[in-house]
Each structure stands twice: as C-alpha cells, then as structure tokens.
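Model the structure of this input:
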Amino acid sequence: MIGNYYGGEYYSSWILFVLPAMLFASYAQLKISSAFNKYSKVSSGTGYTGAQIARMILDRNGLHDVRVEQVGGKLTDHYDPRTKVVRLSSSIYGGNSIASMSVSAHEVGHAIQHAEGYFPLILRNNIAPIANIGSRLVWLFIFIGFAISPFFIELGIALFLAVVLFQIVTLPVEFNASSRALVQLENGIMERDKIKPAKDVLKAAALTYVAATLVAIGELLRLLALTSRRRD
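Presented below is the predicted three-dimensional model:
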C-alpha cells in the first residue's frame, strides 16, 4: 500500500484534486500582482500616506488604542489582534497611492471587526492554532497511519479539516474587511473616481483567499482518496 501511495495514485490524485486549484491560485496571484503594481503608481489624491489613513480611520472609529506600525517585506500587511497593531509594509505605510489606501483601509477593517466582536473573525482566531498544527503535521500522521494504525490517518485528516475550515471562515472575514474599507474610504477620504480602482485592488486580493480555500479543499479530497482503502 505504501508503495502504491508513492506511485501513480499519488500523482493522479494530485492532478485531479489539487492541480486545478493551483492553476487558479496562480491566476489569482497574477491578478493581485497586476492590480497592486498598476494602482501603486496612481496617486490616491488624498495627500495622506497609508499609515495616516489607517490612523484616521482607527480614530474615527474610536480605536485609539490600536497602533500602526511598519513591517518589512511586500504585501506582508496584517492586523494582529493579540497586540492590537495594524502592521503595514513599507510601500503601504509610506505610500499615498490607491493601492496604499486600499490595503491600509482593509487592514483597519480587521481592527474594527475585532473591536466589534465580529464572530467569523473570533472563530478564525480560535481555529488558527489547530490549523497551524494540522498544516505542519498532517503528512506525518498519514505516513504513521500507513505504517502502524489507521487511527493516525483519521487523526491527520481531522487536523487537516481544521485547515480547510480555517480557509473557509477566512472568506467572510476578508470580504467583510474589504466592505468596511470601502465604506470608510467613501466617507470623505477618497474621491469618487478613485473608489472603483480601490475596489479592483480589493477584489483581486479576495481572489487569493478564494484560491487558498480551493487548494485546501483539493488537498483534503486528495487525502481522502489516497487513504480511503487503508481506512476501510
């Protein structure tokens, strides 16, 4: 069975379940890169940097205790609910482009979600530790299961289910943060003719989360296909 696992069945299941999702993920990455590169060169017309916009939106929503910090890397922007910090990459933090405004407002959207107790965000944060373990250890448990006992296969699949659930719950979290971002930008920050480009940036970013979810589901289906006979 282990030999068969490493043979044609392994690769055929990858082609069937994972490859289509990976191709879509590549397309999504091209879309976000294209949108970001395009609109990072177009001024937002606000005269503010991404960091200033983040601070402005936080303050207008009463989130004076949330800090805005600069972080290294590209597209590494995120909100950390543990420390209540919006971290923006250098080009977003100091930039005044449409892309900078869009990404900055999106991350602040997560801070607003956190402050309001937005349930999908709370659920995602609670699932995250298990999902991290599942993504790292799933194949170890599968290998042990083939060698020793189907129990470990079941355990590995259960852990990977947390990964899939995490990705699924991420979708409403990210979509909602983008909606909140647009509401804030439309409320006296960005001119009307700049809103559509901002939507384009946020829609392109949303595709990457959809792609990640499809990849996770594809991996789960592959796991189930590969281990079905061993678990019977």
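
make it CA atoms for all contacts and neighbour counts henceforth
OK.

Please point out which parts of the helix or strand harbouring residue 56 sit buried.
Residue 56 belongs to helix 50-60 when elements are defined using DSSP states H and E. Judged by neighbour count using 16 or more other CA atoms under 10 Å, the buried positions of helix 50-60 are 50-58.

what's the following helix or strand after it?
Towards the C-terminus, the helix or strand next in line after helix 50-60, according to DSSP H and E, is strand 67-71.

Next, the structure of the following sequence, for comparison with the previous one:
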Amino acid sequence: MLFHPMDILIFIAFGLSIWAQFKVKGNFSKWSEVGTSSGLSGAEVARRILDSNGLYHIPIQVVPGQLSDHYDPISKAVRLSENVYYGRSIASISVAAHEVGHAVQDKESYRALVLRHRMFPLVNITSGIAPFLLMGGFFLHQTSLIGLGIILFAAAVAFQVITLPVEFNASTRAKNFMLAEGIIRNHEEKGVNKVLGAAALTYVAAALISVLELLKFVMIFFQGNNEEQED
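I've put the predicted structure just below:
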C-alpha cells in the first residue's frame, strides 16, 4: 500500500517538527542578543547551580557546534557549546541551566531519567533492526515480520515518549534554579520560557511523529491479518 490515511497526520507532524526547529533557532538567536541583569555567562550559571546542589565534582566542558549542549550521564559532565559557555545572554544561561537540570535529575535518580538510561542500550539495537523488519515484511507480505518490527519500533517510541517528562522537568528546574539563585529577575522569565519552550516543542513533535508512525504500522498489520484470514 503506497498511501495510508495516517500519512496525512504524519505529514502534518513533520511540518510541526520543521517549524519547531525554526522556532528553536529563531528564539535562541533572538534572545542571544538580550543580556542578563546578572551579567553571568552560561558557564558561570551552570557552575553556580551545580555547586548549590552539591555537584562540585561535575565539570563544565566546551564542545564544538551550535546547540550541541548536553549532559553526559556516563562521564558525569555538563557540556556546553561555545555560544552558551561564554555567552552572557538570556539564551545562553537558559540552555546552560537546562543541562544542569539533567545533572540534578541524575543526582536525585529522577525516575523518568533512570528509565530512559536503562532503555537506551536496548533502543540503540531495536531502532536499527526495526526498519529492516518492517520493510522486509511489507516487501514479502509477511505480517509476522511486520509484527516483530512493530514490537521493536514500539520500544523506540516509548523511549521518545519517556524523554518528554525528562526534558520538561529539566526546563522547570532550570527556571526555578535561576529564580532561586537570583540569576534572573521576573521580567526575564519571558525570554527563558521562550527559549526552553521552543526546545521542548521539538521533542513533542518527534514523539508525535513516532507515535503516529507506530499507529500506522499497527493498522496495516491488522489489515494484513484480516486479509489473510479472508483468503
């Protein structure tokens, strides 16, 4: 089947994903031009929040690229892009505080984060195998292969869905940390919300696409089963 009604929803979700990417870059660029009242850099904000949470041992490292910021739970390090590390803007400190939010989640064994870490090795394998099983099943008209592919693909979808509360919680922590530490004032919350909200939207769009694709495969699977039974 070349076209499925669910494709329309998936196409819309892809459009949302592309729009979200533009929003992330646009908001980061816009709020990179707005300085903070504290005058702190992203690295300084990250260090202050880490220390206030007893995470003195976690280093803050500079990494190449734009918006390549992340927390590495294996090396226990916060890694910030140059613009964020050295930047003294609303955008820079928002991203830095968000990544520190993940470090605090790790310290507190935040359930969704722990589950995501445990799932990662499995999802790394299943996400690579699932497309081949699905394509093979469709090409050979073997619903058993499609079914197995769906099961493996579902693990990857679950991983993306679990990522949502992890990201939203890290953003909430970031804003609360900065307010508590006096790093931002109330009138700066708007910019922080814009930067972090746009980033969160990309995760929502990615999860939505995956869920819709999974539903499409499930519908095709049951349709194939019904056709086999009729034959």
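
Work out the TM-score between the chains.
The TM-score (TM-score structural alignment, normalised by the length of structure 2) is 0.90; 224 aligned residues with a CA RMSD of 1.7 Å.

so how far is the helix holding residue 56 of structure 1 off the chain centroid?
22 Å (CA atoms, centre = their mean, to the nearest Å).

Structure 2: matching residues for that one?
Following TM-score structural alignment, the partner segment of helix 50-60 of structure 1 in structure 2 covers residues 42-52.

again, but for stretch 206-219 of structure 1
Alignment note (TM-score structural alignment): stretch 206-219 of structure 1 is matched to residues 200-213 of structure 2.

Next: stretch 78-93 of structure 1.
Per TM-score structural alignment, the counterpart of stretch 78-93 of structure 1 in structure 2 is residues 70-85.

follow-up on the earlier one: check the mean deviation of the helix holding residue 56 of structure 1 from structure 2.
When structure 2 is overlaid, helix 50-60 of structure 1 sits 0.8 Å from its aligned residues on average, using mean CA distance after the TM-score superposition for structure 1.

Repeat that for stretch 153-168 of structure 1.
Overlaying structure 2 shows stretch 153-168 of structure 1 at a mean distance of 1.1 Å from the equivalent residues (mean CA distance after the TM-score superposition for structure 1).

Outside of that stretch itself, list whatever touches it.
Contacts with stretch 153-168 of structure 1, where a contact means CA atoms under 8 Å, 6 or more residues apart in numbering, come from 124, 127-128, 130-135, 137-146, 209, 212-213, 216-217, 220, 223-224, 227, 231.

now that stretch: which residue numbers in structure 2?
Correspondence between stretch 153-168 of structure 1 and structure 2 is established over residues 146-161, with TM-score structural alignment as the criterion.

how far is that stretch from where the chain is centred?
A distance of 17 Å separates the centroid of the chain from that of stretch 146-161 of structure 2, by CA atoms, centre = their mean.

so can I have JSON lines of the buried residues of helix 50-60 of structure 1 showing distance to residue 32 of structure 1?
As requested, the buried residues of helix 50-60 of structure 1 are exported to JSON lines (distance: CA to CA, whole Å):
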{"residue": "50", "distance to residue 32 of structure 1": "18"}
{"residue": "51", "distance to residue 32 of structure 1": "21"}
{"residue": "52", "distance to residue 32 of structure 1": "23"}
{"residue": "53", "distance to residue 32 of structure 1": "21"}
{"residue": "54", "distance to residue 32 of structure 1": "21"}
{"residue": "55", "distance to residue 32 of structure 1": "25"}
{"residue": "56", "distance to residue 32 of structure 1": "26"}
{"residue": "57", "distance to residue 32 of structure 1": "24"}
{"residue": "58", "distance to residue 32 of structure 1": "25"}
